[in-house]
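everything below, folded, please.
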Amino acid sequence: MGRKELSNEETFFAWFSTMQEANVTMSDEMLITKARMLQNSVLRETEKEIKFSNGWLQGFKRHHKIQAYVRHGEGASAEITEDVLDRIEALKALISGYEPDDIFNMDETGLFWQLEPNRTLATRAVSGKKKSKNRFTVALTSNMTGTVKLPPFIIHKFSNPRAFARRNIRRPENLGIVWHSNSKAWMTMKLFEQYLLDFEKRLKESGRSKVLLLLDNFAGHKVISVGDRISIIRIEFLPPNVTAVFQPMDAGIIRAFKAHYRRLLIRLKLERLQAPGSAEVDVYDAVLMIEKAWRVDVTSKTIRNCWIHAQLVSATGILPDLNASDDQYGAAIDPVRDLRSALIQLEEMTMESGIIPNMTADEYIDFENATEALDPISVEELADLVSLPEADTLEEAEPDIDLDRSPPLSVYELNAACSIVLCFLEQSQDDKSRITSKLKSMLEEVQFGARASLIQREITTYFSSEL
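Down below sits the predicted model:
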């Protein structure tokens, strides 16, 4: 099946949706001007040029059911119209036809993975060319009950950063994440399709026959060429510009994840300050903390409470074991309290760290929201969002003059290390039989794979020498 390109009007609507999500106020005159600029940037040869006018714009608004939105004070607030409420009621009816375990939400967030809780240092970290290098896009997905959390889908500028190359990491998936890259570290339409294919594969392997995936109207959330390969996932979009109210990920899940991540980041820095060597955090460290913050620290209770807080489900209906009381929703706030404690510890070690933590915990957690809302996507960048090819992905290692690689571990070294761990468990006064059994099974599986690989290499070497 050939690849379907977005039309000029579809591309303009994708840009418009992105502006709405960023809470950018737009007049009719601004919309027409931007539409003309966009057409000049991505005009398809097979399409007729659109003659933009007020008549065209009104027709465009009617076709896409665009309402007027207003901006209030420092923040932006969407007018929740009758159309929005009707759409939410339709989604609630649709949700009621699925089991809670089969209803999912995914959303992306920017993450400056080295960010320190100092306003001056933070501003430098996100300026100019350093921005994409220090920033991940992280897509998080969970079901309503919090029993299924997909591995974090991480997008970076480099496919093989030096922190991976140094440690001989050839498959980042072995770190418990899904790793992709492009030159801007963005979720593009092509990467979104890769996300869907990966999700579909996991669903088939788990034996599921149908799930509902709720998404916002981000311009990258378009299925262009893989629709015929997606049969289990049904995608439904939330109304634009109100995801802060109705999207579970925006109702506290992502915020809890960031609070946990930044607590882990500060604690790692504190640990390294008290040990010899560099305290610098690299991509490898960041990936491990992202994986732990999501898999371990963001609890199923937090996820369930955020779904209820998003007003898409009834606590006494689909999730009868919960209610949406403020005390229970407070479970999503606990990470903020823990982060405050970590910031206090860092402040006590200002002399050693050289960092003056003058951000509050809330500022530290919400940093990306505050900075990226002030830097909405441009017309030129939208063209990249629509068509940035994976060929732009950097296949070579991130430039590094002094790449000091660790030698690959041998099977012998693996056996020796596991023997020490097994000996420790066997000497415990507590019942460690379950952990011991799992460790032995994993070790046997790794050893079997290593032996098979060795035999294959020997056979290949033999036939090569015969030739």
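
can we go C-alpha only for contacts and neighbour counts from here?
OK.

next SSE after the strand or helix carrying Leu339?
Assigned by DSSP states H and E, Leu339 belongs to helix 334-348. Moving toward the C-terminus from helix 334-348, the next helix or strand (DSSP H and E) is helix 350-353.

circling back: for the helix holding Leu339, packing partners?
helix 253-273, helix 361-365 (3 or more Cα pairs under 8 Å, 6 or more residues apart in numbering; DSSP states H and E).

so which bits of that helix are buried?
Pro335, Val336, Leu339, Arg340, Ala342, Leu343, Leu346, Glu347 (16 or more other Cα atoms under 10 Å).

try stretch 252-271
Neighbour count says stretch 252-271 has 252-270 buried, by 16+ other Cα under 10 Å.

another for comparison:
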Amino acid sequence: MDKSSKGKRTVITVEVKKQIISKHESGVRVSDLAMQFGMAKSTICSMLKNKDAIKGASVAKGVKTLKQRTQTMEEMEKLLLIWITEKQLAGERITESIICEKALHLHAQLVANTPGASAEIESFKASRGWFEKFKKRSGIHGKHAEAASANKLGADQFVLEFKDYVVSLGFAPQQVFNCHETGLFWKRMPRNTYITKDEKALPGHKPMKDRLTLLLCANASGDFKSKPLLVYHSENPRIFKKNNVIKSKLHVMWRANSKARVTRQFFIEWVHEVFGPSVKKYLQDKNLPIKCLLLMDDALSDPPGLQDELMEEFAFISVKFLPPNTASLIQPMDQQVISNFKKLYTKAVFQRCFEVTSDTELTLKEFWKNHFNILHCLHMIDKAWRDVSQKTLQAAWKKLWPDVVPEHATEAVEEDVPLVEDIVFLGNSMGLEMSGADVEELVEEHGAELTAEELQNILLEQQKAAAEEMSSEEEESRESVPTAKIKEMFAKWAEMQAFVEKYHPDKAAVSHATNTFNDFAMSHFRQILKLRQKSQVKLFW
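Here you go, the predicted model:
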């Protein structure tokens, strides 16, 4: 070897690596490849270990290294996906350029908070190529590339078309329904209260950002409210297990996924199990024709083929979608129904806090931080949804279908004023310094723009709940083994151990194997028996 070349590291192009992998997959041996390409066998083996990444790489000819995705990039995309979900919940449409702009902003925020990562800013451009790959990785749909601004022209045109449509098909107000999803930060106090300020001041403590998603639905006559669909990030919260909660008996249809998001599958299940049967019974009780119209924003569920997925027994349900970007203008649920529901939820929460702090020795901070849980939240949701008045539900159709809105229903807007005053009174009674503006801000915050830190808090809450749920399930499976069964297995293991030790010729190997099994397997069950024996002693005394 030439002295001048000694010590130099030869860098192999991705193209050559692909050739080597291809030859090996066609049957060429490692030793032959090493000889052909003048490389060490260990180098060839290293390539083969990483062959999936190398084969999947799309790089220009002559490129020598694969560009690795950084941890900051991975984190940014997770937060970006949560942000997109929040926008969906608010009924907003976002363009590709808006998503890329948010990606750049989140990436910069993360880099600024990560020591030694400043060089990454230059490497991330939020290009069209990145966006296309992000779409594939995350599964977001093309509808995100639509115009983001409110579609006033489309809304006006739809109002005229809608009137003709319901008249031509003979739909009465009782037969026309609207559903819409919304996010709810179920454990959040107004920003200016001492509880929220104390949360932010505590080292390492994250403000309460736990969120769930609700799907609310009612009809134009305001005398029918469907059981809500609720999606949380935990299938079986620990508090459910402690209280033996039967989810099918809840006042909501409980579903869960990591993003706490309504999926098409969940929506179809809700139609089949909740909406369809309850609407059919309602129409029968009212002696109305068994037909109905479900109006919805197409951001809720991909429109193509939705009607075809309904079971035959629910063929009486017609589905109609609002035009893109018109929800804030004409969708009934967006016309103060959801905001009224959130104020009623806040009032119910404050009322519960007031009662607890008045009737027990718990302080507000103690109850809020350590005792207020998702079960309390479910009771508050049920109460708030029941308390949304018929007038509020009727008035919500004024912009879309004014012909069916009674005159008295237009006064429903005024119901919010005393409601806000009640919340402020309850808050002040518990020592919270707050005003009506704080209540309005709290309601608006459920759909407000989230910072990188807030998105990270949501992600952490989701991961924490998932970890607790997994841990709880593992614990439950361990504890479910009967004591008698454990003792039976110990007897069988002792019998097996004696048999092997007596008849196996290699005594040393047997001793090593049985000791290993005892240490790593049977000791676990011995510990369970010890804990149960201690528990029995405590109970006896």
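
related to what we said a few turns ago, nearest to Lys61 of the first structure, of the buried residues of helix 334-348 of the first structure?
Nearest to Lys61 of the first structure among the buried residues of helix 334-348 of the first structure, counting by Cα to Cα, is Val336 at 40.9 Å.

who touches the closest residue in space to that closest one that isn't next to it in sequence in this structure?
Distances taken as Cα to Cα, 6 or more residues apart in numbering place Ala259 nearest to Val336 of the first structure, at 5.7 Å, with adjacent residues excluded. Residues near Ala259 of the first structure by Cα atoms under 8 Å, 6 or more residues apart in numbering: Pro335, Val336, Leu339, Ile365.

tell me the one of those residues nearest Ile154 of the first structure?
Distances from Ile154 of the first structure to the contacts of Ala259 of the first structure, taken by Cα to Cα, are shortest for Ile365, at 18.3 Å.

aligned to that closest one, what sits in the second structure?
Per TM-score structural alignment, the equivalent position to Ile365 of the first structure in the second structure is Val443.

correct me, but its match touches Lys342?
Yes. Counting by Cα atoms under 8 Å, Lys342 is a contact partner of Val443 of the second structure at 6.3 Å.

is Leu400 of the second structure in a helix, a strand, or coil?
Per DSSP: H, G, I helix; E, B strand; the rest coil, the secondary structure class of Leu400 of the second structure is coil.

trace it over to the first structure, please.
Counting by TM-score structural alignment, the partner of Leu400 of the second structure is Leu312.

quick check: closest non-adjacent residue to its match.
That would be Lys92: by Cα to Cα, 6+ apart, it lies 5.9 Å from Leu312 of the first structure.

before we move on, what about Leu48 of the second structure?
Ile21 (6.4 Å).

and the one you found, what is it in contact with?
Met47, Leu48, Lys51.

equivalent analysis for Glu99 of the first structure, please.
Contacts of Glu99 of the first structure (Cα under 8 Å, 6+ apart): none.

which residue in the second structure aligns with it?
Glu99 of the first structure maps onto Ala172 in the second structure, by TM-score structural alignment.

okay, the helices and strands packed on helix 334-348 of the first structure in a markdown table with distance to Pro151 of the first structure next?
Shown next, in a markdown table, are those (distance: least, Cα to Cα, whole Å):
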| stretch | distance to Pro151 of the first structure |
| --- | --- |
| helix 253-273 | 13 |
| helix 361-365 | 21 |
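
do you know which of those lies nearest Ser41 of the first structure?
helix 253-273 (34.0 Å).

neighbouring contacts of the helix or strand following that closest one?
Using DSSP H and E, the helix or strand that follows helix 253-273 of the first structure in sequence is helix 283-292. Residues outside helix 283-292 of the first structure that contact it (Cα under 8 Å, 6+ apart) are 113-114, 151-152, 161, 163-164, 175-177, 261, 264-265.

many thanks, we can stop here.
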